[in-house]
Structure formats: structure tokens, C-alpha cells
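[1] Here's a sequence, model it:
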Amino acid sequence: MPSEKVSFAGHDGSALAARLDLPAGPVLASALFAHCFTCGKDIPAARRIAGRLAAMGIAVLRFDFTGLGHSEGEFANTGLSANVADLEAAASYLTTHGLAPGLLIGHSLGGAAALRAAPRIGSVRAVATIGAPFDPCHVTGHFAEALPRIEAEGAAEVMLGERSFRISRDFLRDICAENLEADVRGLGRALLILHSPRDEVVPIDNAAKIFMAAKHPKSFVTLDDADHLLSRAEDAEYAAEVIAAWASRYLGLKAPPPPPGAPEGVVRVSEADANGFLQDISHGPWHHVLADEPVEFGGTNRGMSPYGFLAAGLGACTSMTIRMYARRKGWPLAHVEVDVTHAKVHARDAEADSGGQVDEFRRVIRLEGALDEAQRARLLEIADRCPVHRTLTRGARVVTELAPVPQRA
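    Below you'll find the predicted structure:
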């Protein structure tokens, strides 16, 4: 998916660094992603979720809050209120570019900010939180030993992970001013809560409190043994899948009209992992699968291989064609099953004229029902009339061209 570097003015006028992840085709909806406490827009979970949403036609703006990542400003002068104001500024940026956000996604403290910001952004229809706290003051537990010094001196440097951050007394007072109960009760948007029962940073009882305070429509999905940052690729992928499927219900996604000559529309394949071979495959906003290679070939085996999809297309088309014929004839076909295998065979074994090797797809068709031998033989003949079978045996032409580089104002 195309990913553009952009910037906009935050709550105090500081330039906030952002990435706008765009679909390769028409934009069907837009979303905002708010990162976790002292994290940034480029953590793996943010990239994966943005990429998955972009693959289904949803543009995603993810940005660094004031004073974090590549954004300007002083982190010590921020707090939950500043994060909320930065989210409003991000929404305004998207709106001025014709991309008013319909979805807010917040990770950890970003989830708290999203819950508070959503009612202030008129275009938002749905909010998804990941490991969000019910009481934002929980973040002070990361630097509890420094709290007396911060109160006494007004500010202090604290180590969070391997980085130093300046925390001010005003930051503490803002972040601990109140919990989110009133914000959640008055959310007025569809809410999805994702949380891991093994989250050691924000305990799962926070999710329970948010869920109990929220009004319907609301949903809770457990992230099982994921850590707080969704640092494992499979956990980030799962969260992305759930958010994408859930959000489509509330964003009113409509498939764009198919291009001339392509009545079934466009199948879009987008790289999901530049370090491996994982691919997002989308057909309109509703159909999504993953393609990959086996581990022994450098992949992660999280989806079928390209030849696996080719075999699946042949098998599905075969089964559909047989069913269509039997239905038209009124024959008692109870069930169809097609096993397809693919191999390279020597051309002479395949009775081909050319030398070298050719691809061989072998089908084993099982027909269940009170069919006589003549009917079974006829259905076997009909299998060869499957359009995909004919495409493979007759050959096809592939026309390839480079897409133009998108230009945005």
C-alpha cells in the first residue's frame, strides 16, 4: 500500500510527523490511529493494522503525539488533554483533505485518548481500543519511584525502556485528573475492546470496566497470550483482522464499480511483510485472505502459496460447474469434493511437444448421492468445462504495466 509522509500542526502549533497509509485504489473510508504511551506511529502493531485496513480500502493516518517520535514540541508539557487535542487536529487535517475519519483506533493510552476524543469528532462512527486503561493515571506506575521528585521539583527526567523522558507535575495532574467512565458512557459510537488477559502493563480488568461502562453496540475480543505491544507478528495480524472485519460493519463500505472488462472487480495483492513473503489479498472491502510461502522457502506459512491459490481456483470452479449442471438436470447429487495437487512433470510424460517440464494439476473428484454410472461419467466430462480448467489448458495472456505515482496536494 502507498504510505506518504505528511505533517500537520498539533494542539500547540508544533509540527506533528505522520504517515498516511493509502489504499492502492479508491478510498472507501478513513481512520486515525493513536499510539501507546511514549511509543510512536511506526511500531509494528500500528504498521500492520494500518496496512490491513488500507488493503480493504480504508486510508489510515498514524502520527507521533507532540514531543514523541519525529514530532516537534515538548513531551513534558503534554498529557491526556494534549493527546486528545492532537487527535482532533489530526481529524481536522484528514477532513480538509476530503478524508474525514470514520474510525478511531487507540493503543494503550492512545485508546484512552480515542475514547475521549471520539464524541468531539463528528465524522467518527466507531472506536477500537487495544490494551486501553480505564484510569489513565495507571501510566505513572512506569516511573513510580520518581513521583516524589517530580512533585517536589516540578519536573524530572525518567527512564522508560531505554529512553529518557522529562515528566512534569502538570503532566501528572492532567493524566490523573479523572477516569474515563463519563467519556465511555457518553461515547455514542460503536466500540470494540481488544485486550490480552496476560497484559502486564494494563491489566485486563481495565477492559472489563470499559465494557461495563459502555453502551451498545459494544464488543470485546480477547488477545489471548499477546503482550501489551502486540510485538509478535501473529498477534498484530490477528488484531488487524478483527478490527478490519468489525469496522466494515459500521463504516458503510461500498465496493467501487469494477473497471471496464472486469465484471468481478479488482483482486488487489499488497505486500504485508517486506522481510518475508506474506501478502494481503483483497477482493473489494469484504473478501480477504493471506498468501505466503512455506517456512522452508523463506515464508511464515500463514497463508496458501500462489500455486495453492491457483489449485484452489481450479477446484472451486470444478465443484461449482458440476453442481450447476446437476442442479439443472435435477440429478440427486448430494455433495461434491475436489482434491487438487500441483506438480512439475517432464513434458514427455504429459504428452507435450515442447521439451523441459510442464505444470500438471491433478484432480480427484468425489461425487456423493444416488447417481448411476452414466450420470457420474457425464459429470466427470462436465468437470472439463469448468472455465478455470479451460483457461489453464488453453492459455491466457497477461498484460503488465506500472501504476502512476500518486500525487496529493
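[2] When you work out contacts or count neighbours from here on, use the C-alpha atoms and nothing else.
    Will do.
[3] Can you give me every residue that contacts A213?
    A213 is in contact with 181, 184-185, counting by CA atoms under 8 Å, 6 or more residues apart in numbering.
[4] one more time with 10 Å
    Residues near A213 by CA atoms under 10 Å, 6 or more residues apart in numbering: 134, 180-187, 207.
[5] Of these, just the buried ones, PyMOL syntax please.
    To isolate in PyMOL the members of the contacts of A213 that are buried, counting by 16 or more other CA atoms under 10 Å, one can use:
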select buried, resi 134+180+181+183+184+185+186+187+207
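[6] Tell me which two in the contacts of A213 are the farthest apart.
    Spatially, the most separated pair among the contacts of A213 is G186 and A207, at 16.8 Å (CA to CA).
[7] Return the subset of the contacts of A213 lying in helices.
    If you go by DSSP state H, those have 181-185, 207 in helices.
[8] Please tabulate these in TSV and include distance to T66 as additional columns.
    Output for the ones in helices among the contacts of A213, formatted as TSV (distance: CA to CA, whole Å):
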residue	distance to T66
E181	25
A182	25
D183	22
V184	24
R185	28
A207	26
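[9] Which member of the residues you listed is positioned nearest E368?
    Closest to E368, out of all of those and judged by CA to CA, is A207, at 49.0 Å.
[10] my read is F165 is in a strand, agree?
    Yes. Using DSSP: H, G, I helix; E, B strand; the rest coil, the assignment for F165 is a strand.
[11] Another sequence for comparison is provided below:
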Amino acid sequence: MRTERITFSNAQGQRLAARLELPEGGPPLAYALFAHCFTCSKELTAAVQITRTLGSRRIAVLRFDFTGLGESEGEFAATTFSSEVSDLVAAARFLEREYQPPRLLIGHSLGGMAVLAAAAEIPSTQAIVTIAAPARPGQLRGLLGEDATRIEQKGEASVNIGGRAFIIRKSLLDDLEAQHPLEALRRLRVALLVMHSPRDRVVAIDNATAIYQAAFHPKSFISLDPADHLLSDGRDSRYAGEMIAAWAGRYLAPPESPVPSPHPPEAMDGRLTARTGTEGFRTDLSVSGFSLVADEPVEEGGGNQGPSPYDYLLAALGACTGMTLQMYARRKGWPLEEAVVRLSQEKIHAEDCRDCDEKDRRIDRFERELELRGQLDETQRQRLLEIAGHCPVHRTLTGEVQIVTTLRPDSPS
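    Here you go, the predicted structure:
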């Protein structure tokens, strides 16, 4: 999977910043648009995790900052709900012009209400997903509490949302009141997936009930319990992404037949599959449902399209080390906030290694540096240093290893 930084213009000519998540090793199954929550950005944990999960499942996703937010141009105070819908339509037209028309629309919180409204102006839409979306336009007014009264009286007011100050104008509240999302939903004839957590304290789950009841079939509901409104736990947002990908596959496949896996038998037997073609050394990897790519640097005859095999070896050791340290620290109740592992590898002559028995060969030497962040005392830090040597990949690399290679018979012609 790769991420591209792009920009496109909205109806007012302002540049909106976006990221496009694209699968590696082949064309996407479909293109999708993701609309983030009110005053959020494309870099919100949920937005990043969901779109990257979908990218790994061969659904390309464009996520962008609405006008005046994140890296996009414009003044947020001058925006309305209708301008957000307009931004979504502009994003869809950009995809249609530069890539393919979006067939899947995904909206989080107020972004969910926005994709319901925008779908009528995006004719390529075949499926819609709402995540923790409000069904009633007045939901935002209720969440603003006393700030809403100040906005009504003065025409605008500075409101603290998530620790940041935003100028919100009465025009936004008036525009929201004029919306009828459930009526718009009843006019749509596309597949709908409603996702909501019963523990959502920002937008109550009865909003999901109203959206679901207003929609025509095909429609589905998935509970996101125990997630919060923002899906701030990465496990919740990745789960949402996995469920969206599984559900959307039914509606995004070509009508003639389901999209076949390029190598179904190997993808189903639990093994890692590596495929290297005739040009260069680019190798497409498939493991546990994830698509990866490996390559060699240009100076080694490759195209530098992905990490090298040794890079993946270091990645395995680094990931395993970090996971092992966190598992141990959590079991002990130690305040290890983050474990950072930095690795390098080189081949050295055996005579440079005092622990080596054979002196006429070269061996692999790994340098591993640990950065342990958190309020740990020196005894805890030293113990974690010892634990690093007990991670399973470390033990595999330093233990007895057997690699048995067999030749698969030619397939009958």
C-alpha cells in the first residue's frame, strides 16, 4: 500500500489537502471517499486507520481536510454544512477526472450526514457507510450547549472543541437546521452500512436506529462496541475498516462475477506467498490478508519500490522486540509509554567476533538500540534490556534453524 499527497480545488478555487491510499501490486477494486468528523482532519486516528485498512484490502480511499481545516485553504468560520457537501462533490469530481469515480462514500460523525447529502450529486455512488453519524441536524446545537445561545445572540462565537478554539457562526447552525438527512436518505437507492457504538456519548446510538429505519434495503448495521465516538483506540478503527471492506466487497464487485483473488489457493492456505517477475527484483508479498512489496535498491539492480529482504528481517526483529517489551511492561504494571527500537545489520569477518568458533567466514551482526519512554527507574530499564533478548524472533535468529525447500510440480497445461 502506498500513500500519495495530493491537492484539489473546491468550488471557490481554494486548495484542499488530501491523501490517497492506494493498494500495491495491482489496480484497486474501487475508489472511495472518506469524510472526517466536525472540526477534525484527515489525520485523525480513525480516518488514518480506516482508510489504510481499506487500502490493504484493495479499496483506494481519498481522505481530505474540509475547507479551513488541517492543511486546506480557506476560513473555517465561513463554512457551512452545505459547503462541506460541496467539498465532497469537488473531491468526487477530482477522483473521476484523475483516477476513477468513487463508488463508496464513508462519513464519520457529521461527515456521515454529509455523505448522505452528497450522494445525490455523486452518481457513481453504489454504497455508503456512516460511522457514529447524527440523524438530526439539531444534534450539533445540543452539543454546543450554552455556546449555541451565544452564537445565536452575537452571530458568531469562539467555541472550544477538543482543546482547540473555533469560530462558529450562526449561518452554520441555520444551514444545519435546514437539512433533512433522513428525507435525502429515503430518496437514495444504494447499499447502506450503519456503524455505531452503544457507548457513544457524543452522538447517541438512537441516531443509528433512525438512519437504519429510514433507509431502503440493502442495509446493514454493525455495532462498534466498546468504541468511543472518535474511535480513538486504533483497534476499534482498524476493526471498522475490516468490517467496511468485507461488507463493501459484496456491492463493489463487477456485476458479472465476484472479483477473483489473483492467487486464491495460496491466499487461503495461511502461508506467505512471494512472487518475483522477470523485470527487476520487485516481489509482491501476500501474508495474512495483507499485501506488501519488496525490492532491491537501484544500485543492486532493483527499482527501489519497497524494502529489501534484509529490511523486512530487521522489521520483524524490531516489531517483535517492541511487542515483547510492551507485553512484559504491561504484565508488570510498569509505565512504559513507548518502546522505540532502532536496528542495523552488517556482515563482519568472523575474526572480529570473539564469540565465534569459526574464524574463516563472515557472520551477520545486528545492532539494536532501545529507547524506553516513560517514568521507569534504572532497575526497570535494565530488566527491559534483558527482556529484549527473549523476543521470539531474536530466539529464532540466534537458535538452530532448518529451512526445507521443495519443488512444486508443474501445473497441468
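[12] Quick check: TM-score for this pair?
    The TM-score (TM-score structural alignment, normalised by the length of the first structure) is 0.67; 299 aligned residues with a CA RMSD of 3.0 Å.
[13] Just send the contacts of A213 of the first structure back as CSV, with distance to R376 of the first structure too.
    Below are these laid out as CSV (distance: CA to CA, whole Å):
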residue, distance to R376 of the first structure
F134, 63
L180, 66
E181, 65
A182, 67
D183, 65
V184, 61
R185, 62
G186, 63
L187, 60
A207, 57
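[14] quick one: the residue nearest the centre of the first structure and V84 of the first structure, what's the gap?
    For the first structure, the residue nearest the mean C-alpha position is R52 (2.8 Å; CA atoms, centre = their mean). Applying CA to CA, to the nearest Å, the value for R52 of the first structure to V84 of the first structure is 25 Å.
[15] in terms of contact count, name the helices or strands touching the lengthiest helix in the second structure.
    The helix spanning the most residues in the second structure, taking DSSP H as the definition, is helix 309-332. Under the contact criterion of 3 or more CA pairs under 10 Å, 6 or more residues apart in numbering; DSSP states H and E, helix 309-332 of the second structure touches strand 290-294, strand 338-349, strand 362-373, helix 378-388, helix 392-398.
[16] Report the buried residues of the third one.
    Same thing as strand 362-373 of the second structure. In strand 362-373 of the second structure, counting by 16+ other CA under 10 Å, buried: 363, 370, 372.
[17] What ranges does the stretch 51-200 of the second structure have for its strands?
    Counting by DSSP state E, counting those that start in this stretch, the stretch 51-200 of the second structure has strands at residues 59-64, 104-108, 127-131, 156-161, 164-169, 191-196.
[18] now these in JSON lines, with distance to P218 of the second structure and mean neighbour count?
    JSON lines is the format used below for the strands of the stretch 51-200 of the second structure (distance: least, CA to CA, whole Å; neighbours: other CA atoms under 10 Å):
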{"stretch": "strand 59-64", "distance to P218 of the second structure": "20", "mean neighbour count": "27"}
{"stretch": "strand 104-108", "distance to P218 of the second structure": "14", "mean neighbour count": "27"}
{"stretch": "strand 127-131", "distance to P218 of the second structure": "10", "mean neighbour count": "26"}
{"stretch": "strand 156-161", "distance to P218 of the second structure": "36", "mean neighbour count": "16"}
{"stretch": "strand 164-169", "distance to P218 of the second structure": "37", "mean neighbour count": "15"}
{"stretch": "strand 191-196", "distance to P218 of the second structure": "5", "mean neighbour count": "25"}
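[19] would JSON lines of those strands with distance to Q49 of the second structure be doable?
    Listed next are the strands of the stretch 51-200 of the second structure as JSON lines, based on distance: least, CA to CA, whole Å:
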{"stretch": "strand 59-64", "distance to Q49 of the second structure": "11"}
{"stretch": "strand 104-108", "distance to Q49 of the second structure": "13"}
{"stretch": "strand 127-131", "distance to Q49 of the second structure": "14"}
{"stretch": "strand 156-161", "distance to Q49 of the second structure": "22"}
{"stretch": "strand 164-169", "distance to Q49 of the second structure": "23"}
{"stretch": "strand 191-196", "distance to Q49 of the second structure": "16"}
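[20] right, and the ones you listed - which one's nearest M323 of the second structure?
    Distance to M323 of the second structure, taken as CA to CA, is lowest for strand 59-64 among the strands of the stretch 51-200 of the second structure, at 28.7 Å.
[21] circling back to that earlier point, excluding its backbone neighbours, what's nearest the residue nearest to the centre of the first structure?
    A240 (6.1 Å; CA to CA, 6 or more residues apart in numbering).
[22] Could you export the buried residues of strand 362-373 of the second structure to CSV, including columns for distance to T276 of the second structure?
    As requested, these are arranged in CSV below (distance: CA to CA, whole Å):
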residue, distance to T276 of the second structure
I363, 27
L370, 34
L372, 38
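[23] Would you indicate which residues of stretch 317-328 of the first structure are buried?
    Neighbour-count burial for stretch 317-328 of the first structure flags 317-319, 321-323, 326 (criterion: 16+ other CA under 10 Å).
[24] Packing partners of the biggest helix by length in the first structure?
    In the first structure, with assignment by DSSP H, the single longest helix is helix 306-329. The contact analysis (3+ CA pairs under 10 Å, 6+ apart) places helix 306-329 of the first structure against strand 287-291, strand 335-346, strand 357-368, helix 373-383, helix 387-394.
[25] Comparing those, which stretch has the densest surroundings?
    Most buried of these by mean neighbour count (mean count of other CA atoms under 10 Å) is strand 287-291; its value is a mean of 17.
[26] what angle separates it from helix 306-329?
    For strand 287-291 of the first structure against helix 306-329, the angle by axes from the mean of the first three to the mean of the last three CA atoms, to 10 degrees is 140 degrees.
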